[in-house]
Every structure is written in C-alpha cells, then in structure tokens.
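Visitor: give me a 3D structure for the following:
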Amino acid sequence: MKTQFEKAELFKKLHEEKSTFIIPNPWDVATTKIVENLGFKALATSSASIAFSEGVSDNQLPLDNVLQYLEKISRATNLPVSADLGNGFYDEPKKIFDTIKLAANTGIVGASIEDVKNNESYSIEFSAERITAATEAIASLDFPFLLTARADNYTIGKTDLKDTIKRLQAYQSAGADVLFAPGIKSIKDIQSILYEIDKPLNVMMGLKDCHLDFESLSKIGVRRISLGASLFRNTMTSFIETAKSLNQNGKFDFAQTAISSDALNELLNI
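Guide: The predicted structure is shown next:
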C-alpha cells in the first residue's frame, strides 16, 4: 500500500499536468475498491453520499463519524483521496484549522471547504479568512495537501456568476490550490471562470439537465471533474426501482442483469 506521502505526491502531480481527469465519489470501502480497479487516478468523498448511507441528510453527520469514514476509505485504496468536509463543521477560522489537522490524520491528501451554512453564504472576506486558516494548518503538515475552495452560491439558488468569480479569486489569493463552483452547467460560464483564475478548476458533473461531456470540458481547460452524490443517487435509483418492482409485481428477473458474485470478488480483490 502506498504511503500517505506517496499518495499526496501523486495527487499533486495530477493537478500539475495539463490533462483533465475524473475524480469519482465513492462512499464506502466497496465502492472505493471498485473505482480504483476500474482505472481512475484519484477519488473524492461526497459528504452527501456518506450522510445518505447513514440515513441522514447532508452535513448532519458529526465530524468524528466522518473522520471514521475517511480513514476506512483511505486505508482501502492506493489512490489519493480528497475529502468533502462540507463547511468545515465550524464557522470560526481557528476551528477550520483544527478540522484540517484532524482530517489529515485519516490518510487523506486533500479536502474541500464550502462557503455556505444553512443555505446562506458567508461573506467573501470571512470565507477567505477560513481558507487562510486551512492553508495555515496545511503548512504544518509534513506532506503535500491540496485544498479545494468552493464557491457554493449556485447550490443555494444564488446564480450570480460575478459573485462566484469574485469568491474564487479571493480564495485563490487566500491560498487555495484548487477552485470549485458546483452547480455551473454551461460551457460559457465555465470558460468565464477559467479566464479569471490561475489555479486548477474542478467542475461537478452528474447534474440534471446538464449535457456536457469529458471532451468538451477537457478542451476548455478544466483540470478535474467530480461527480458529487450522483453516483450514490444513481445506485439508489436502481435499488429503489428494483425493490418497487419486487413489491408490485413479485418478479425476480432483475437477477438476469445483476453483476455476479465472481465479478464483484474480482473488482473488490477478495
């Protein structure tokens, strides 16, 4: 198994290269092993997927529970893991410092921090202070750690591209390594962001009514493509539809297309 330092170096190199890569979002040991064996180069957790798997809504799991997931996932793979830490679990910058330090002890080599709480954005200035505190925590680590700063105004219905760009520029100045504005769906808007920043941009796909593809995003210079909770939701869609059919029709033909135990054993290396 690769060391945390080796994973961190690999993750850093992926962001320094010019090529675009997809960073899928598994939510447990099994899905982590599967995405690794399917050939992806890195992975990220999704706070929503982990929360849903515990039967609670996004950002409702305590930090200690999330840290346990991060440790299990990191230990299960040779791939670098970046953690979705929501809003950092606290408002105060000094507490963001503590969150990063605790999360880094789980084996992850990167993390993202949001700038919203309870469907309201923090001010740009306060958000930048939080990013600065995170970078100070990272400076105390003995391995490279990539901080992704998120401008989440689109996810809470405030579709103001100028505000998004202003936020990302502030977070870049505060020391973020990667910038991320989930909810942006058009090539034109993504290009507008790319023109105004100097750090790698993460774009989230798996969004409804968004039909962009890897080729188009790669062509304009997007460095990283994540999927948020969409893989989890897609998995749940299949589970729910199958369970509904069983209950309503009493038929078991779903087994004809289900993956075999042998195939799963192979993907899980067991």
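Visitor: CA atoms for contacts and neighbours, from now on please.
Guide: Will do.
Visitor: so Q191 sits right up against I220, yeah?
Guide: Yes. Between Q191 and I220 a contact is recorded at 6.8 Å, counting by CA atoms under 8 Å.
Visitor: now the closest residue to I34 other than its chain neighbours: how far from N37?
Guide: Of all residues not flanking I34 in the chain, L267 sits nearest, at 5.4 Å (CA to CA, 6 or more residues apart in numbering). Applying CA to CA, to the nearest Å, the value for L267 to N37 is 6 Å.
Visitor: another one to check against the first:
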Amino acid sequence: MTRSIAEKRAVFRGLHDHGCFMLPNPWDAGSAVYLASLGFKALATTSSGYAWSKARADNHVTRDDVLAHLRDLVAATDLPVNADFENGFGADADTVAESVRLAAETGVAGLSIEDSTGAADGSLFPLDVAVARIKAARRAIDENGGDTLLVGRAENFFTGKPDIDDVLLRLRAYADAGADCLYAPGIKTRAHIEAVVKAVAPKPVNVLVSAPSEFTLQDLAALGVRRVSVGGALARAAWAGAMRAAESLAQGNFDGFADAASGAQLNKLFTDQRPE
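Guide: Prediction:
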C-alpha cells in the first residue's frame, strides 16, 4: 500500500487521540525502512542523528539540508513522519512561518518548534516571542491545509534551565497559541511528567526517553503520555557499534564484526520494504 500525504497525516493525528505509541527516530532512509519493518506506526526525525551523519554537530546543519532530509524520509516508507524542526530556522516569527511552510511542503505529518535561541548560553526566547513563533507556525500550517500536526517544545531541561514552573507556563501558552501536541524534552520524574500532562490536558504530550529508564511504554501510558520518542538514542547506539568495530580494526583485529548484521539480511530488507 502506498499512502498519500493526506492519508499519512490523518493516520498520525489519529494516533494522538487515545492510548500511547512509540515514535522512534531514524537518522536516514535505511534506518527508517528498518524501523517500518518492525511494525512501528510512525517515525520522527532526529536533528542530532541527522547532523552526525553529515559530520556536523547537532543544530549545525542548514535549513535546506534538513528540508532535503525530510523529503528523503517521507519518501522512504508509508509511515507518517514527524519532523524535529529545531527552532524553525529563524529568530523572528515571519522566518519561522516561511520555514514551516517549506517543511509542510515536504509531506511531513507533524513538526516541532523549539523555544531555544540556539545561542551558546542555552538561552530561550522570551515567552512573548516564543508564543509569537508558535502562532506563526500555526498560521503557516493552516494556510497550507491545516493537517500537519504542530508540536510546541519547551527546552528548559535541555538547555540547563530545569525550572518546571516555567516549563508549565510555556507549554500552556504554546497550547493556547495553537500547538496540537506539547513536549518538554529532558523531564524524567513521575512528578514532572504528571504535571506536564495535567497542565496541557486534553492535548497530547510527547515524552523523550533516550537512556535506560525506570518507565516502560505502558508505565508512561498510565501517566497519560500519548507518544514516546527517543531522539538521537538509536543513532548513538548505531555509532557505538560502529566505533567499537572500528577501534578493533585500529588495534589490528576483527572482533568488532562478531555481531554485524548479514549483507543478505540487509539486502532482503531493502528489497522487500522500500516503497517503489
């Protein structure tokens, strides 16, 4: 089956209506196809995983590069794709709106806008500016059909400012400004997760789990979380395997290949799973 962009977006919105789903983060078309083969219902990009594949640090790739990457992942499978769209590639609301328009044209089913300025000091946009940026993103989506899901992100815990009260204030404001789903990457405790879910209810909440956790998917569902993503964790795991193998080569042995996937397995995967 080959789904249209509209069908992918409808499926993606439906996933947010009830229950809790896993939203794994591929970093290229191959990893997207593999995840699709495992039965996941949707995928999300990872800005860090993609940047590392381009020999760049996270948040150091261009908007054009990211847009090309989104088109590649949207085409790779029949699954809806949520874009990690960083801070919208613009400091002002008008530029964010233009970026969001371009992202929607790639066919993504959803996209997130961060409130981080991207400055080295980890600063966040003032709340009024951050809200204006979400409103601009909402407007751009609505002017292009309105079916792309908008995720508002409060980056406090990712930028060294772990103030849960400010997180709640920001997420409520983003919900009121038109965000369909809310996300505070970096929150980890039961109390913080419950507080975020309660603050923006009935809108859905995304939780990031990028390291071993006390929670299972079922535990997070019981807390009211609707979707769980893993950010760059799968890319980091893949890099770890490649680094171990390469380091063994540098020492003159081949032990790092012991757990390598077979070429036949990979060839079969990409023959059977990749859409025409």
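Visitor: now the TM-score, please.
Guide: Overlay of the two chains. TM-score (TM-score structural alignment, normalised by the length of the first structure): 0.96; 267 aligned residues with a CA RMSD of 1.2 Å.
Visitor: circling back: show me what contacts the residue nearest to I34 of the first structure?
Guide: Applying CA atoms under 8 Å, 6 or more residues apart in numbering to L267 of the first structure gives the contacts 33-34, 37-38.
Visitor: what's the counterpart of it in the second structure?
Guide: Aligned by TM-score structural alignment, L267 of the first structure pairs with L269 of the second structure.
Visitor: ok, which stretches of the second structure are strands?
Guide: Secondary structure of the second structure, counting by DSSP state E: strands at 21-23, 43-44, 81-84, 110-114, 149-153, 181-183, 205-208, 227-229.
Visitor: including distance to L169 of the second structure and mean neighbour count, could the ones you listed go into a markdown table?
Guide: Shown next, in a markdown table, are the strands of the second structure (distance: least, CA to CA, whole Å; neighbours: other CA atoms under 10 Å):
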| stretch | distance to L169 of the second structure | mean neighbour count |
| --- | --- | --- |
| strand 21-23 | 25 | 21 |
| strand 43-44 | 26 | 26 |
| strand 81-84 | 22 | 28 |
| strand 110-114 | 15 | 25 |
| strand 149-153 | 12 | 27 |
| strand 181-183 | 12 | 25 |
| strand 205-208 | 15 | 24 |
| strand 227-229 | 21 | 22 |
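Visitor: any chance of those in JSON lines, plus distance to R172 of the second structure?
Guide: Listed next are the strands of the second structure as JSON lines, based on distance: least, CA to CA, whole Å:
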{"stretch": "strand 21-23", "distance to R172 of the second structure": "23"}
{"stretch": "strand 43-44", "distance to R172 of the second structure": "23"}
{"stretch": "strand 81-84", "distance to R172 of the second structure": "20"}
{"stretch": "strand 110-114", "distance to R172 of the second structure": "14"}
{"stretch": "strand 149-153", "distance to R172 of the second structure": "10"}
{"stretch": "strand 181-183", "distance to R172 of the second structure": "9"}
{"stretch": "strand 205-208", "distance to R172 of the second structure": "12"}
{"stretch": "strand 227-229", "distance to R172 of the second structure": "18"}
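Visitor: closest to A264 of the second structure out of the ones you listed?
Guide: Nearest of the strands of the second structure to A264 of the second structure, taken as CA to CA: strand 43-44 at 25.1 Å.
Visitor: how close does the residue nearest to I34 of the first structure get to S74 of the first structure?
Guide: According to CA to CA, L267 of the first structure stands 17 Å off from S74 of the first structure.
Visitor: again with I270 of the first structure
Guide: Computed as CA to CA, the I270 of the first structure to S74 of the first structure distance reads 18 Å.
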